[in-house]
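Novice: Prediction below, plus the sequence it came from.
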Amino acid sequence: MRRLLIGAACLAALASAASLGAAPTDPMTNDQVKEYDWVRPQADYVRREVMVPMRDGTKLFTVIVFRKGTKDGPILLSRTPYDAYKATSRNRSQRIAEILPVMDKEFVDDGYIRVYQDVRGLGRSEGDYVMNRPLRGPLNRTKVDHATDAYDTIDWLVKHVPETNGKVGITGSSYLGFTALMALIDPHPALKAAVPQSPMVDGWMGDDWFHNGAFRTFGFDYVIEQTAQKGGGEVPRGTGDDYTAYLAAGSAMEYARAFGLLQFPVARKMLEHPAYDTYWQEQAVDKLLASRKLTVPTMLVVGQWDQEDSYGAPAVYRALEPQDANNDMVSLVIGPWRHSQVNYEARALGPLQWEGDTGLQFRTRYMKPFLDCHLKTDPPACQTPPVLTYATGENRWEVSDKWPDGTYTPLYLAAGAGLAWAVPAAGSDSYVSDPAKPVPMLPRPIHMSGDEWKEWLVHDQRFVSDRTDVLSYSTGVLDKPVHIKGAPRVELHAATTGQDSDFVVKLIDVYPRELTADDRLAGYQLGIGIEIFRGRYVHGFATPAPLEPGKTYKFEWSLPNVDHVFQPGHRIMVQVQSSLFPLYDRNPQSWVPSIMEAKPEDYVKATETVRYGGDAASAVWLPIAGG
């Protein structure tokens, strides 16, 4: 019986091997396989991985994806530091809609060829990685940059992708928005349209690294994530309160030393250039583009509550709009989004609810028709709005011919914590700013990551209303709507007993105390615009100088661009404070040549005095639509 059972097992094994079309597998066969093609014959798409050569011989990893049967298709390119392989292998599905990011579905379903490429030095591409690699010139003595890499990539694609019609568009958000803009510098003739979203444009003036001279500490986390070949991730400060971790470290330089960040060249570059010197000026993409003629139709996109790159898209629009005589070459889009939310489902932001999925609405109603009219072989007529914005407070898309689309009207700070439409009587308010107890950006404990980071700009501002180092000014209850369309401008007349000071101004929509439609918003203080200014730059961003104690200065800067309606029954509020921590490093309030290297003894209390009325009429200038 035992022999019969063994014989039967052998016969079964032989039958199984025969069904596999091979001899029986030896038990000691090496189980490792050199390669597995996870794209199976039943897939509804074609996916190609190629190494595209650049003019200096460096090869860049590039993935080409399109639906089976695609012919005469336009190419939509994104150049990324965030892993082109990962961007094109989501879920490893056999359906094209499942392997690509959500924003790609409408395009590949309509015959577009989607291309993702790792920038040089990252992912599977060859070469050295330089964060925000400067254009060829004083900061870049090589012959290659993101402009040449885009040119060489497009040149290769139109020659080696037989399914294309030879027309290329470029898009992407954040860093990918930056590379999309760089492709517009001396562009390839096949590049016919661009949609840069939340692009990194000027890292000092108002995008990732600084805002008006104040250093944004979260940049250290990005440095490690981007440039550590091993051991990447966030700064290893633990899971506790970020407020406590940054406060304990002291200055930005001491924080960098404590966590070994000085080994990262990009961290050293930021710390070595605290002022707006040529290092930053010559990298500013809006300046680079302004010095050239725009030849590629461009749609610039940004979120109204973009917590990372709110400056870039409007800055490029300002730089290029003077060239656009027919109002059809450059357009601006401002949606009700956080950073990059345009490419995801966008029905809400924090407690705020919109009318449907605004990201999908934009992509299908505006972005795709824009690209279609420039990239399709038989294109539809172009009907791109010169300016497209989403009016929060009313929850509707609006089209404008220009931006800003309002008349700047001053709303003056006044006595009794008031705001007035006419110049009030002269007066002042004061508070003590203590670097040992900076005003937090959010209720503590603070974690500058995840949803807390994504939504911090729409957080209820009541959490600081009782602090003695925050001044709050408010209108009465509005009896009619106030609609603003543009970047509110701050004019703050202030003095300090120190030799330096930061000033933060918040423009706030105060909801009624009772709100039956949504109890979460009852009494809510919604930040419409929040921005900082570092006092030492009052005479010029490239020429920091100490403030004279007791002297009143006029500090002027802009809040982010918005389309918002303050509704009847609401109030408008303006808050003034001197820190926003730990997002921005603390100002020591004494004079030090570089705040990056301030010592513990340099951090001192100072009395800040805000003046209003008379010849020192502090105000927030609102771009009021129809005004």
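Specialist: Thanks, I have the structure now.
Novice: going forward, measure contacts and count neighbours with C-alpha atoms only.
Specialist: OK.
Novice: excluding its backbone neighbours, what's nearest the residue minimising distance to the centre of the chain?
Specialist: Relative to the mean C-alpha position of the chain, the nearest C-alpha, by CA atoms, centre = their mean, is the one of Asp309, at 3.3 Å. Excluding the flanking residues, the one nearest Asp309 by CA to CA, 6 or more residues apart in numbering is Asp207, at 4.5 Å.
Novice: And for Met182?
Specialist: Met182 sits nearest to Ala147 (CA to CA, 6+ apart), 5.0 Å away.
Novice: picking that back up, state the distance from the residue nearest to Asp309 to Val482.
Specialist: Per CA to CA, to the nearest Å, Asp207 is found 28 Å from Val482.
Novice: of the two, who's got more company?
Specialist: Using other CA atoms under 10 Å, the more surrounded residue of Asp207 and Val482 is Asp207, with 24 against 20.
Novice: Now name the helix or strand holding that one.
Specialist: Here Asp207 sits in a region with no helix or strand, counting by DSSP states H and E.
Novice: Give the full set of residues in contact with it.
Specialist: Each residue near Asp207 by CA atoms under 8 Å, 6 or more residues apart in numbering is listed here: Met200, Val201, Glu308, Asp309, Ser310, Tyr311, Gly312.
Novice: Could you look up the SS state of the fourth one?
Specialist: Under the three-state scheme (DSSP: H, G, I helix; E, B strand; the rest coil), the conformation of Asp309 reads as coil.
Novice: Below is structure B, check it against A:
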Amino acid sequence: MKIRITIAAMLVAGLALTAGAATAQKRAPSAGDTPRAFVQPTEGFDHERREVMIPMRDGVKLHTVILVPKGAHHAGILLTRTPYDATGMTSLAPSGTLAAVLDGYDNAPDVVVGGGYIRVVQDVRGKYGSEGDYVMNRPLAGTPLNPGKVDHSTDTYDTIDWLVKHVPESNGRVGIIGISYDGFLPLMALINPHPALKVAVPMNPMVDGWNGDDWFHNGAFRQQNLPYMLEQEASRDNSVKWWSNYRDEYDLYLSAGSAGALAKSRGLDQTGFWTKVAQHPAYDDYWQQQAMDRILAERPLTVPTLLVHSLFDQEDIHGAVAVWQALKDTDGAGNLKLAIGPWNHGQQIHEASALGPIKWGQDTGLWFRRHVLAPFLAQYLVDGAPKADLARVTAFETGTNAWRRLADWGAAPTQRLYLKPGAALGFAPATDPAQTVDYVSDPAKPVPFRARPILPVGYEGELTWPNWLVDDQREASGRTDVVSFTTPVLTAPVKISGKPMVHLTAATSGTDADWVVKLIDVYPDQVAGDKAMGGYQLAIAMDIFRGRYRESPSVAKPVAADTPLLYRFALPDANHVFLPGHRIMVQVQSSWFPLYDRNPQRFVPNIMFARPGDYVKATQRITVAGPDGSYIALPVVGAAAD
């Protein structure tokens, strides 16, 4: 095709070149095409973004993102402190709207935007844009674990003090909210709260790393958290990544041998926290002095606080309820509330109508945010907001799938559910003389904690980790190293509300042993309208106990071989109704791999550094009849009958 150039076209081109030259003259000279400092136009944005470095009392400055809604006046401030990148948490979509840029972890954007809050997210010291050094869950200042003068309590105080003086759009009232590590930080803020801190919402908080949150469960080490430890501590910005040559985590951890050997192979011995964990496998002063339920129990609760607990929290299933139990009887001012939902870790701020294959019949996350979280925050942060109509405890009841308003939590009477001969289970004890059920536990073939291939802990890519607590337990019940006990089909509902307590009488041919106990709801063989749930074995509460801590959690001792001994430990809290037509099952096993490191079953001083020759088979014997028969004390609040 021929090209014609007219005089008019030449004139237009000349004018364009002239205009372009004028524009270019306005730009600062540069060696390349990228400006030295790009200024983002914000026309059409519904908020203003400010990034500041807030000074702490020791001179360290913390990177803080402040998002102020356009036209905000006398607005409350909602603060989150995090080790997970404040910039990333407030830039989650290329958008000019708060609802989009906050659409992710910790933010509950519908609550933030709906409440008109000034949103503040801050990097904790030593992470991402903040100055200073990083310490995992930095302990309280002025204690043997932290002889310095700063901690997360002081940093929160100094941050709030700066915000109320330098954010003129605020009404001087601040709330703090967060999930997991970011839920631990609101608990720290309660220790010496700033007067402007008016409300706190710790959701799924890390509270006691040894007793049932991230690092140990009753002495058994959660070794699948090694990648988190590495990535969180090896660099300021989490740029150092864990690596694996295996598709299946089961193969990775089994080939490594011990947790200590795997940690060393990835360079974790260069980091501070792994070193401390490896030196403190028992519940000694290192862990006890950091347990937030113990710390808070020594102080009055002066800030209205909503603890949020998830019944299927795959990471921090201990913490929120532990704080509730520590504070509920001393809360004369009525500052403490508890919300319990059928969620995994942090699911309450997302769509939550189901968890894996389990359907709740409603979006439980939306209900919680609308009816509990939003009114609770508004009462203390929004001018003229009405008092929230909240029960002391708001709890979702699984099985019936309904919300309940409760006056208390953890006070239900218990009823014994006995393990019986013939794989039976019931509320009446066996009349047989003492009997045992035996199985062989082989550390070379540990019981997988879920169906293989077992994928890494994570929230990106193939998203399977968040749902493992609702996996079908039929995968385990068919193994010869797992023993199961089952009730007849229920003719009346059995309602439990609280913490089941295991009373397991067992012997081992070794000198150490792990005991995993699972309380399971077995669905009918056919479920009308939901074919996939036929015969499903849904775990309601399950946990592990390391035998060396039978006498004391703070001192490891060998187990007397071939001697029936009582192992008593709690399972996570449940609020569940076993419906007519269902059955109740209890499973017992001696490994839960690779989530927890293998017990060698021969006593060694520190299991994390067990050598290949330390791992031996053991015969386990569960007493299921007689005066010392095993049972679970269920917190029954409804009918229970054989």
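Specialist: Thanks, I have the structure now. These numbers were taken from a predicted model, which means no experiment stands behind them.
Novice: if we can go back for a sec, in the second structure, what sits opposite the residue nearest to the centre of the first structure in the alignment?
Specialist: Residue pairing (TM-score structural alignment): Asp309 of the first structure is matched to Asp316 of the second structure.
Novice: Leaving out the residues flanking it, which one is nearest to the equivalent of Asp277 of the first structure over in the second structure?
Specialist: Residue pairing (TM-score structural alignment): Asp277 of the first structure is matched to Asp284 of the second structure. Using CA to CA, 6+ apart and skipping residues adjacent in sequence, the residue nearest Asp284 of the second structure is Ser554, 4.9 Å away.
Novice: Give me the neighbour count for the counterpart of that neighbour in the first structure.
Specialist: Aligned by TM-score structural alignment, Ser554 of the second structure pairs with Ala542 of the first structure. By the criterion of other CA under 10 Å, Ala542 of the first structure has 15 neighbours.
Novice: Could you tell me which residues make contact with Ala542 of the first structure?
Specialist: Counting by CA under 8 Å, 6+ apart, Ala542 of the first structure has contacts Ala275, Tyr276, Asp277.
Novice: buried residues in stretch 362-377 of the first structure?
Specialist: Phe362, Arg363, Tyr366, Met367, Pro369, Phe370, Leu371, Asp372, Cys373, His374, Leu375, Lys376 (16 or more other CA atoms under 10 Å).
Novice: let me redo that: stretch 174-194 of the first structure
Specialist: Quick answer for stretch 174-194 of the first structure (16+ other CA under 10 Å): 174-188, 190-194.
Novice: Once you drop chain neighbours, what's closest to the residue opposite Asn606 of the second structure in the first structure once aligned?
Specialist: The equivalent of Asn606 of the second structure in the first structure is Ser594 (alignment by TM-score structural alignment). Among residues not flanking Ser594 of the first structure along the chain, Pro274 sits closest, at 6.7 Å (CA to CA, 6+ apart).
Novice: wait, doesn't the one you found sit right on Gly213?
Specialist: Yes - applying CA atoms under 8 Å as the test, Pro274 of the first structure and Gly213 come out as touching, 7.1 Å apart.
Novice: the more surrounded of these two?
Specialist: Gly213 (24 against 21).
Novice: Let me see the contact set for whatever residue of the second structure lines up with that one.
Specialist: In the second structure, the residue paired with Gly213 of the first structure is Gly219, using TM-score structural alignment. By CA under 8 Å, 6+ apart, the contact set of Gly219 of the second structure is Trp210, Asn211, Pro281, Ala282, Tyr283, Phe545, Arg546, Tyr549, Pro553.
Novice: how does it look with 10 Å?
Specialist: For Gly219 of the second structure, the contacting residues are 210-212, 281-283, 514, 544-550, 553-554, 556, 596, by CA atoms under 10 Å, 6 or more residues apart in numbering.
Novice: Filter the residues you listed down to just the ones in strands.
Specialist: Residues of the contacts of Gly219 of the second structure located in strands (DSSP state E): Asp514, Ile544, Phe545, Arg546.
Novice: The first one and Leu62 of the second structure, how far apart?
Specialist: By that I understand Asp514 of the second structure. Look at Asp514 of the second structure and Leu62 of the second structure: by CA to CA, they are 44 Å apart.
Novice: Could you check how many residues crowd around Met608 of the second structure?
Specialist: Neighbours of Met608 of the second structure (other CA under 10 Å): 25.
Novice: same question, Thr82 of the second structure
Specialist: For Thr82 of the second structure, using other CA under 10 Å, the count is 24.
Novice: where exactly do the helices run in the stretch 251-400 of the second structure?
Specialist: Counting by DSSP state H, counting those that start in this stretch, one finds helices in the stretch 251-400 of the second structure at the ranges 259-265, 272-279, 285-288, 292-297, 319-327, 364-368, 374-381.
Novice: Mutual contacts of Pro274 and Gly213 of the first structure, please.
Specialist: Counting by CA under 10 Å, 6+ apart, the common neighbours of Pro274 of the first structure and Gly213 are Trp204, Phe541, Ala542, Pro544.
Novice: aligned partner of Thr508 of the second structure in the first structure?
Specialist: Using TM-score structural alignment, Thr508 of the second structure pairs with Thr496 in the first structure.
Novice: One more: Thr464 of the second structure?
Specialist: Taking TM-score structural alignment, the alignment pairs Thr464 of the second structure with Glu452 from the first structure.
Novice: Quick check: chain neighbours aside, which residue is closest to the residue mapped onto Val637 of the second structure from the first structure?
Specialist: Superposed on the first structure with TM-score structural alignment, Val637 of the second structure falls opposite Ala625. Among residues not flanking Ala625 of the first structure along the chain, Gly406 sits closest, at 4.0 Å (CA to CA, 6+ apart).
Novice: Now do the contacts for that neighbour.
Specialist: Gly406 of the first structure makes contacts with His483, Ile484, Lys485, Gly486, Ala487, Asp563, Leu622, Pro623, Ile624, Ala625, Gly626, Gly627, as judged by CA under 10 Å, 6+ apart.
Novice: With Gln353 of the first structure instead?
Specialist: Per CA under 10 Å, 6+ apart, neighbours of Gln353 of the first structure: Pro336, Ala346, Arg347, Thr392, Gly393, Asn395, Asp518.
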